[in-house]
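Engineer: below is the sequence, then the predicted model.
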Amino acid sequence: MSYVQRAEPSQRPTAEERHATWLELFFDLIVVTGTAQLAHVLHGEPSLADVGLFTLLYLAFWTIWMCFTVYGNVAGDRARTRTMLLGMLGMAVLAASVAGVHEGEHLRAFAVTYVVLRFVASGAWRRRGQMLVDWPVAQFSAGVTPWIVSIWVDGRARYWLWGAGLAIDLWATLSFSAHKLQENAEARRAAVERRAEKRGGISERDSQRLDFTLAHVDPVHLGERLGLFTIIVLGEGVAQLVTVGSEADWDHTLRSIGIAGFLLLVSIWWLSLVRGYGGVPNLRESALPPRLVLLLHCVTNGALTALAAGLGASMEHLHGELTENVRWVLCGSFATYLVISLVGAVVSRRAAKVPVGWGGLLGHVLPPLALSLTLGAFGGRLPAVAVVWLLVAGVGWSLLGHVARRRT
């Protein structure tokens, strides 16, 4: 049947590597404001409820950013400027809503903007006649339904609806592999063709359903965009140190904790961007399918955003002890980052078909992980500067392990 267009994966150019365009770099500026606003949710004395709210807001913000990022990745120079700028404007509204997130009107504005942006991003793929197989959330609208309902819901039920929508997106990320999506597309195509044969022709509606291609992301370009996101998040950590430090007396303790915070961020930069891929520590390119890389990137940068807030709070408690909640934000986020670094190292070695070397790997990850959790649980009597320096010692131990393995 010649009128049926077969779906073929889009092929990325191999002649030269494509880098982020000026439009994409301009679009990423919204991440600067967004991460700063999200970090402020954890300022002061963050409760468990504040941490949960931060998680929901961060996941929503990251999801929207990723929807437009993968669109720009596949579309390249043909990406519509209007679509990208509309996404940027909407994300600015999301960031502005975070400041008054405990107010009903701001929460409703956040939900409405999220829903609108999801449909804008999905519409961009329909206009291109493509189905993205590497991250189906970009076009999967089931997760948006709870957000639509939340617009007319007040109280804690709204947060549960947001969580349900994000959980559906997570399920789609883990369930819909590229191979499975291709099989489903071919099965749907075959069903439409059978109906057309029985009717003696294909309708205009069925023709539109068949007229699409399967698109794949450019992993090199995607890694660059993901890395830029991580750079911006690390920049928020630097901004926290500078902002709080500029308002305090420049004594020995301030200089000490400032240097410790800087060394901590430098170590994370090395693990995530020099020794990692897409901001995920210790991960090599092509070690995982893109959808799983995006999942690890999401968790990694959520932890780093919380870590930036923790560093700012440590500077605020310069000459005293960290409260339990602040200490757990700092140490818990660092522990989460260490777990991701272990996952990145393991999957990269298995993808390269080399021995994992569990003994040496765990020997350089478990001690700093145990240290950070111990500090979170029992470090109440330690001054803030001591807690930060101990975290630096922990990441230093992990870095020594990388140096030793490279020499071996």
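Structural biologist: Noted; the coordinates are in hand. Residues are numbered from 1 along each chain as shown.

Engineer: going forward, measure contacts and count neighbours with C-alpha atoms only.
Structural biologist: Will do.

Engineer: with adjacent residues omitted, what lies nearest to the residue positioned nearest the centre of the chain?
Structural biologist: What sits nearest the mean C-alpha location of the chain, by Cα atoms, centre = their mean, is residue 298, with 2.4 Å. Using Cα to Cα, 6 or more residues apart in numbering and skipping residues adjacent in sequence, the residue nearest residue 298 is residue 62, 7.0 Å away.

Engineer: again, but for residue 157
Structural biologist: If you skip the residues right next to it in sequence, residue 157 has residue 150 as its closest partner in space, 7.7 Å away by Cα to Cα, 6+ apart.

Engineer: the one you found and residue 112: what is the separation?
Structural biologist: Using Cα to Cα, to the nearest Å, one gets 9 Å for the distance from residue 150 to residue 112.

Engineer: just residue 47 next, same as before
Structural biologist: 26 Å.

Engineer: neighbour-wise, which of the two wins?
Structural biologist: Neighbours were counted for residue 47 and for residue 112 using other Cα atoms under 10 Å; residue 112 has more, 17 against 14.

Engineer: contact partners for the more buried one?
Structural biologist: Each residue near residue 112 by Cα atoms under 8 Å, 6 or more residues apart in numbering is listed here: 147, 148, 151.

Engineer: ok, now with 10 Å
Structural biologist: 90, 94, 106, 147, 148, 150, 151 (Cα atoms under 10 Å, 6 or more residues apart in numbering).

Engineer: please pick the buried ones from the residues you listed.
Structural biologist: The neighbour-count criterion (16 or more other Cα atoms under 10 Å) marks 90, 94, 106, 147, 148, 150, 151 among the contacts of residue 112 as buried.

Engineer: from those residues, pick the one nearest residue 195.
Structural biologist: Ranking the buried ones among the contacts of residue 112 by separation from residue 195, with Cα to Cα as the measure, puts residue 148 on top at 34.1 Å.

Engineer: ok, and what's touching the helix or strand encompassing that closest one?
Structural biologist: Under the assignment given by DSSP states H and E, the secondary-structure element containing residue 148 is helix 145-150. Helix 145-150 has contacts (Cα under 10 Å, 6+ apart) with 107-108, 110-112, 114-116, 153, 157-166, 168.

Engineer: try 7 Å
Structural biologist: For helix 145-150, the surrounding residues in contact (Cα atoms under 7 Å, 6 or more residues apart in numbering) are 111, 115, 158, 161, 162, 164, 165.

Engineer: swap in stretch 246-264?
Structural biologist: 241, 311, 318, 385, 388, 389, 392.

Engineer: any idea how far residue 11 is from the closest residue to residue 220 other than its chain neighbours?
Structural biologist: Counting by Cα to Cα, 6+ apart, the nearest residue to residue 220 once its immediate chain neighbours are dropped is residue 17, at 7.1 Å. Residue 17 sits at a distance of 13 Å from residue 11 (criterion: Cα to Cα).

Engineer: this is the comparison structure:
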Amino acid sequence: MAVDGPMVFLNGGAARRVMRARDPREKHRAATSLELLFDLCFVVAVSQASQSLHEAVTSGHYMAGTLAYAIVFFSVWWAWMNFTWFASAYDPDDTPYRLAVFVQITGSLILAAGVRRAFDGTDLTVITWGYVVMRTALAALWLRAARADPDRRRTTLRFALGVAACQIGWVALLFLPDGMRLPGIAVLVVAEIAVPVWAQSAGMTPWHPRHIAERYELFTLIVLGESVASATGAVRTAFDEHRGTGQLGAVAAGGLLMVFAMWWLYFARPAHTLLATTHRAAGRRFLWAYGHYLIFASAAAVGAGLAVNADRVSHRAEVPAVAAGALVAVPAAVFLVTVWALHLRPHHRRPAESVPFLLAAALILLTVFSPAPALATGAVLAALAVVVTVQGGRAGAD
């Protein structure tokens, strides 16, 4: 186990300059305070993405806003996820490592500063350079791991090469004509996703199931918290202006039910037990890791949807009822289906256990046509949480 404890602090990191691979069977492995700081700073970028989606929809830019949100959130999630898996494999917690993480945090804040310009579609410069700063620092960490871990040198060098090549592509994208940027983004997204698959075809890096599960759980809490914050801000503004207070109560109540139920469903089963059983199944591991993009993005989008509904019922924005309802119902349904597919279905012993999830997702989509879509969606999710709890109790009794 590559942890020397107090020696790092006594010698300023000089006692250990080798980035050895962590033991995937290490006991009591938990998220570090540096990882928690990393997550906390990424909240800024998540918040900017959610707020920008809210503003795009209230301005009538439904499709363009959704597309911009998907791209921006990808950059946030991808940088977070890649560092998370790297830290599960290599985390010496010495001075060079900490400084490299600080550089990545700085990049996330630069990226957050450029989110609004990216949503306008006129200036991708700031968000691109923020992303490049984050990813270049990670490439440097992969080079350090290559030097210290000869058994996995091919894998780590592939990671460093792939990440660096993609960053060159993102910078080059800034010089393309506007009409070529969207296809260029699509190509680079595919290239980014392919890097871990290509790199680990040369050999797997070690990772700790309980540590990875905890890191994903913590980020889920962050995006759920962002949903609460977005909705609270919109509802507070409307109350301050004394607009639509009766209908706002339904939006607020629905938002609380949604967040409570989403938390309940995600944490209904421990993820680390599932990951432990798929430790040697690379395909299922990639599916679980990559699929969380939909969980995180949809959870944060729910906050934007609640804010849009608050603006609509308080007459602060002219948004069609169906559009406002869809911005709540669609992300909630995506969250539900993805959590079921990745997190819960593998634990089911009978196909019938999946029926309530699919039925609930269909009902949630129908709430688009409800006069109070947020409250109706929250009620459906809360009812599903009750069903899941009862099923879990019966399974435990069996």
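Structural biologist: Structure's in. What do you need? The structure presented is a predicted model; accordingly, all values stated were derived computationally and were not measured.

Engineer: which part of the first structure matches stretch 68-85 of the second structure?
Structural biologist: Correspondence between stretch 68-85 of the second structure and the first structure is established over residues 53-70, with TM-score structural alignment as the criterion.

Engineer: sorry, back to before: distance to residue 236 of the first structure added to the contacts of residue 112 of the first structure, as JSON lines?
Structural biologist: Compiled in JSON lines, the contacts of residue 112 of the first structure are given as follows (distance: Cα to Cα, whole Å):
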{"residue": "90", "distance to residue 236 of the first structure": "21"}
{"residue": "94", "distance to residue 236 of the first structure": "18"}
{"residue": "106", "distance to residue 236 of the first structure": "24"}
{"residue": "147", "distance to residue 236 of the first structure": "29"}
{"residue": "148", "distance to residue 236 of the first structure": "31"}
{"residue": "150", "distance to residue 236 of the first structure": "31"}
{"residue": "151", "distance to residue 236 of the first structure": "31"}
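
Engineer: show me which positions of stretch 172-180 of the second structure end up buried.
Structural biologist: For stretch 172-180 of the second structure, by 16+ other Cα under 10 Å, it's residue 173.

Engineer: what's the first-to-last distance across that stretch?
Structural biologist: Taking Cα to Cα as the measure, stretch 172-180 of the second structure stretches 11 Å from start to finish.

Engineer: stretch 343-360 of the second structure now?
Structural biologist: Stretch 343-360 of the second structure stretches 16 Å from its first residue to its last (Cα to Cα).

Engineer: centre of the chain to it, how far?
Structural biologist: Here stretch 343-360 of the second structure shows a centroid-to-chain-centroid distance of 23 Å under the convention Cα atoms, centre = their mean, to the nearest Å.

Engineer: residues contacting that stretch, please?
Structural biologist: Taking contacts as Cα under 7 Å, 6+ apart, the residues outside stretch 343-360 of the second structure that touch it are 269, 271, 340, 380, 384.

Engineer: restricted to buried residues, select those in ChimeraX.
Structural biologist: Restricted to buried positions by 16+ other Cα under 10 Å, the ChimeraX selection for the contacts of stretch 343-360 of the second structure reads:
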select :271,340,380,384
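
Engineer: now render the contacts of stretch 343-360 of the second structure as CSV, adding secondary structure and distance to residue 158 of the second structure.
Structural biologist: As requested, the contacts of stretch 343-360 of the second structure are arranged in CSV below (DSSP: H, G, I helix; E, B strand; the rest coil; distance: Cα to Cα, whole Å):
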residue, secondary structure, distance to residue 158 of the second structure
269, coil, 35
271, helix, 29
340, helix, 33
380, helix, 46
384, helix, 44
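
Engineer: ok, back up a step: out of the contacts of stretch 246-264 of the first structure, the closest to residue 130 of the first structure would be?
Structural biologist: residue 311 (43.1 Å).

Engineer: so for the aligned residue in the second structure for the closest one, what's the nearest residue that isn't a sequence neighbour?
Structural biologist: In the second structure, the residue equivalent to residue 311 of the first structure is residue 306, according to TM-score structural alignment. With Cα to Cα, 6+ apart as the measure, residue 231 is the residue that lies nearest to residue 306 of the second structure, at 5.3 Å, once sequence neighbours are left out.

Engineer: what helix or strand does the residue mapped onto the one you found from the first structure sit in?
Structural biologist: In the first structure, the position corresponding to residue 231 of the second structure is occupied by residue 241, as judged by TM-score structural alignment. Residue 241 of the first structure belongs to helix 219-246 when assigned by DSSP H and E.

Engineer: give the buried residues for that helix.
Structural biologist: Within helix 219-246 of the first structure, the residues that count as buried by 16+ other Cα under 10 Å are 219-241, 244-245.

Engineer: do the same with stretch 109-123 of the first structure
Structural biologist: Neighbour counts using 16+ other Cα under 10 Å place 109, 110, 111, 112, 113, 114, 115, 117, 118, 120, 121, 122 of stretch 109-123 of the first structure among the buried residues.

Engineer: the helices in the stretch 101-250 of the first structure, which residues?
Structural biologist: Counting by DSSP state H, counting those that start in this stretch, one finds helices in the stretch 101-250 of the first structure at the ranges 104-128, 145-150, 156-175, 178-199, 204-210, 219-246.

Engineer: residue 20 of the second structure reaches residue 89, doesn't it?
Structural biologist: No: applying Cα atoms under 7 Å, one finds residue 20 of the second structure not in contact with residue 89, separated by 8.6 Å.

Engineer: relative to residue 59 of the first structure, how far out is the residue nearest to the centre of the first structure?
Structural biologist: To residue 59 of the first structure, residue 298 of the first structure is 8 Å away according to Cα to Cα.

Engineer: which strand or helix spans residue 261 of the second structure?
Structural biologist: In this structure, residue 261 of the second structure is located in helix 245-266 according to DSSP H and E.

Engineer: right, and the helix or strand after that helix?
Structural biologist: In the C-terminal direction from helix 245-266 of the second structure (assignment by DSSP H and E), the next one is helix 271-277.

Engineer: which other helices and strands contact whichever helix or strand comes after that following helix?
Structural biologist: The element immediately downstream of helix 271-277 of the second structure (helix or strand, assigned by DSSP H and E) is helix 282-313. The contact analysis (3 or more Cα pairs under 7 Å, 6 or more residues apart in numbering; DSSP states H and E) places helix 282-313 of the second structure against helix 33-58, helix 209-240, helix 245-266, helix 321-339.

Engineer: just checking, what residue in the second structure corresponds to residue 340 of the first structure?
Structural biologist: Taking TM-score structural alignment, the alignment pairs residue 340 of the first structure with residue 338 from the second structure.

Engineer: same question but for residue 159 of the first structure, I mixed them up
Structural biologist: The pairwise alignment with the second structure assigns residue 159 of the first structure to residue 182, based on TM-score structural alignment.
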